[in-house]
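Trainee: Predicted structure and sequence below. I'll ask about it afterward.
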Amino acid sequence: MPLFTNRPRKASRLAIAAALMSVGALGVTAYETPAFAQKAPKYSKDFIKAFAPINEDLGKENPDYASLRDRMTAPEVRESVKSDDDRLAYGGALYNLGRQLEDLNLQRTGIELMLNSGKVTEADLPQYTFVAGTIAYDLNDYAAARTYLEKAASLGYKADTAQSLIAQAAALENNEAGSIGYFDTLIQQNIDAGTKPAKELLQQAVRTAYQSEQYEPSTKYSILLARYYPDAVTWGDAVNIQRNFKKYGDEETLDLMRLLRAADALDSGAEYEKYIEVAGVRQLPGEVLAVTQEGLAAGLISRDVSFVANALSEATNRSEIVREDLSALASEARASGATAKRATLAGDAHFSLDRFAEAAELYQLALTRSDVDRETVLTRLGIAQVMAGDYANAQETFAKVQGERQGITRLWSAYAEQRAQG
């Protein structure tokens, strides 16, 4: 629906009135032609003589637009344009004809003539400038697009699409730093105002940062996307960005697979099989059994695959043995002189059988011992706290993690925050 309606005009020998619409890549709301100069336009005699017959034909029902393009772009018509009012009227006609013919170059010529006329009203100038930017963007002239779009924003054009197009144009100019800066500004403005950034904006930010191989903004934007729009796709993307940038080993990958499972984002047989592999049927048979059963129920893995069949069989047998040994494992971990490794293994065993509170207690015990793998155990403690519903303490735990595991715990911390908010 148009946001502005045509305003009544005083009589003149030319009446150029047709809808002005931006045609940017993102699809923008239609605008009707804004007011021309408040005073009656003063067209040059040559322009009236050359353009009046064309204008009359433009107003007819079902005009021959292709023929009109040839007539309107003829040298004698172009050369008749002398005054600013001529430029405004001629530019408007060219723009609208370009829309009818889906001719972006004609649209660009038209809108630039109108802007250069100096006759576009102050109220409408931001919109016209934005239109010029979107057309330049569609014509792959990203430098010009960014110039127009930045000017539109400086003139007060508020649509989110302006800033996101600026960022995309900067990225396509190979100005990744500038592009990320635009995304940062716009997203933070939304957050500061208490509004949720648009999903499309966050997706564009993730895509731009990832394609330019920037780890930190890729992580930040993917976490924001999963936080504000949680589903299997957004959580899956956030996890895969970590995996692709960092090339984690099995222990780190396991904790990312656990997040996918918690977020209901395991959505392929390859992911289920990877989870089974990194968990290890001998190390965490209870968890392997549960994951294998879930994958089979979802129809994403099959017993006909020997790897899956073997994992299911061995995990079924071994998980019962571990379940019977849980008390003994915990006692050994608490014994005087026991190592951090023993407490960690006992915690892992409890975790794999969904004994999350007990697992958290054993991980905390491991942290008191000198031989502890601190970052791994802190990560596992935080995950156990999340799974036990202790979200506030989980976030405090994740904040203590340093080094390469920070990318993992930032994701888990966002998930804990999400769970805490219901």
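Mentor: Sure, I can see it. Everything numeric in this text was worked out from a predicted model, so none of it was measured.
Trainee: From here on, just use CA atoms for contacts and neighbour counts.
Mentor: Fine.
Trainee: Going along the chain, name the strands of this protein.
Mentor: 20-21, 30-31 (DSSP state E).
Trainee: longest single helix anywhere in this protein?
Mentor: Counting by DSSP state H, the longest helix found in the chain is helix 306-334.
Trainee: circling back to that earlier point, tabulate the strands of the chain (CSV), appending distance to residue 393 and mean neighbour count.
Mentor: Converted to CSV, the strands of the chain look like this (distance: least, Cα to Cα, whole Å; neighbours: other Cα atoms under 10 Å):
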stretch, distance to residue 393, mean neighbour count
strand 20-21, 53, 20
strand 30-31, 50, 18
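Trainee: Which one of those strands lies nearest to residue 103?
Mentor: strand 20-21 (13.2 Å; Cα to Cα).
Trainee: Alongside the first one, take a look at this:
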Amino acid sequence: MKTFSKLAFAFALTGSAGALVTMPAVAKDKKEEAKPGLKLSPDIIKAAQAAQTALAAKDVATAAPLVAQVEAGAKTPDDTYLAATFRLNLEQLKLQAGSAANPNAPQDNTPLIAPLDTLIASSQLPPAARGQVLYQRGAIAYSARQYAQASQFLSQAKAAGYASDNLDLLIVNSKINGGDTAGGVADLNGVIDKATAAGNKAPEDYYRLALSKTIAAKDNAAAFSIMRKYLAAYPTSKNWRDMIVIYGLQNGSIATLDNGQKLDLFRLMRSTKSLADQVDYGDYAQKAYDHGLPAETLTVLSEGAATGKMPPTNSASKLLRSTAAEALKNQGSLAGLAAKAQTSPNGKLAQQTADAYLGADDNAKAADLYRAALQKGGVDADMVNLRLGIALARSGDKAGAKTALASVNGPEMGVAQLWTVYVDAPPTA
């Protein structure tokens, strides 16, 4: 038996499976043979030495028959391991040559599968190389849409310590495309949470992918959880609008909301500067008017006009503006209602008056009256705490807002949780 060191020249795999692998160097003399390493059968030593020289020179024509001789004469596990490294190098050189000759031709990585599988099964494969070989095998399976195999090999590569920018996403996509949506999204959530815990954030595409898959699977609870994480990490005005609409303002939204809850979502769009067009401003203004809040209706219409998103010549806008102005004139003084609410036997008038102050952007008075309504009782505590949290959030009392919003349960809980995210992650652009 001949001895060979495990030193090697490295070769780079192109295409989907780009990785480095190490090929044992063939001993050239007795001194090298005495060193620890692979023990090769005498029958293959000459062919192995010549094959290594040819492969190092990228001489495919010379190397091909020599590699075949090594494979044919392999008797021991060490022989088989060396033959597999030679075959892998040879097939990769062929792929590189083909790619250079015809860059636009699709690459067939299937000749790499057999040597890779042999290396994976070999106890001689160095631990440092195991992860990259598993990754390469998984990437080939993924390209062939063999998602179950891809998930297996890629997960093993990660467990073996291999790391790359796209490994986690390949594992996730392998599971999802293979039918394991829950497992893929769970992995993706794990990546997101790990990045967050480390003070970083996962790529934005990860959140979008997880959200789309959970929505498609009709897992609304998981989708809403991802949505909140996404907004906390990437709180742009565009993302805020997208998530608010998906949550409760579109057909087939995650949550089924009544008009009062939708009004509070429009208020969140206003606070996050994510009202996008005249449809948003018009719907918001109409919902405020329908809830008896003409001051808020007029404010929204004026802001829409000021931004250029709600043309003042819009006939529906002009009519709503006129109607709201008349209603505001007939509303009378809120101060009188506030005083009466303080002596009222229950909190209903206090809540109604607080709603009017909230619509008029007088958040401090609104908060005082919401607290009075809660103290007196006879009101929907969840709704009142939600509105109290909104008033405090808009006035800058973050701690007070989060306390009020945290006490909200029932149908208003989701809206309250979105407002809580806003308190912690206001829009960045």
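Mentor: Sure, I can see it. It should be emphasised that the depicted structure is a prediction, and the values quoted were computed from it without experimental measurement.
Trainee: Can you give me the TM-score here?
Mentor: Here the TM-score for the pair of chains, by TM-score structural alignment, normalised by the length of the first structure, is 0.79; 393 aligned residues with a Cα RMSD of 3.8 Å.
Trainee: ok, back up a step: and the longest helix of the first structure, which residues are buried?
Mentor: 308, 311-312, 315-316, 318-319, 322-323, 326, 329-330, 332-334 (16 or more other Cα atoms under 10 Å).
Trainee: Could you single out the nearest of those residues to residue 229 of the first structure?
Mentor: Out of the buried residues of helix 306-334 of the first structure, the one with the shortest distance to residue 229 of the first structure is residue 308. That distance is 32.7 Å, counting by Cα to Cα.
Trainee: pretty sure that closest one is touching residue 292, no?
Mentor: Yes - here residue 308 of the first structure lies in contact with residue 292, judged by Cα atoms under 8 Å, at a distance of 7.3 Å.
Trainee: overlap in contacts of those two?
Mentor: Where contact means Cα atoms under 8 Å, 6 or more residues apart in numbering, the residues bridging residue 308 of the first structure and residue 292 through contact with each are residue 301.
Trainee: could you check the distance from the residue of the first structure positioned farthest from its centre over to residue 377 of the first structure?
Mentor: Most distant from the centre of the first structure: residue 45, at 53.3 Å, with distances by Cα atoms, centre = their mean. Taking Cα to Cα, to the nearest Å as the criterion, residue 45 of the first structure is separated from residue 377 of the first structure by 84 Å.
Trainee: same deal with residue 418 of the first structure?
Mentor: When distance is defined by Cα to Cα, residue 418 of the first structure is 23 Å away from residue 377 of the first structure.
Trainee: Quick check: residue 39 of the second structure is in a strand.
Mentor: Yes - if the criterion is DSSP: H, G, I helix; E, B strand; the rest coil, then residue 39 of the second structure is within a strand.
Trainee: which position in the second structure aligns with residue 241 of the first structure?
Mentor: With TM-score structural alignment as the criterion, residue 241 of the first structure lines up with residue 246 in the second structure.
Trainee: who touches that match in this structure?
Mentor: Contact partners of residue 246 of the second structure, counting by Cα under 8 Å, 6+ apart, are 253, 254.
Trainee: Determine which of the strands of the first structure approaches residue 149 of the first structure most closely.
Mentor: Proximity to residue 149 of the first structure (Cα to Cα) singles out strand 20-21 among the strands of the first structure, at 15.6 Å.
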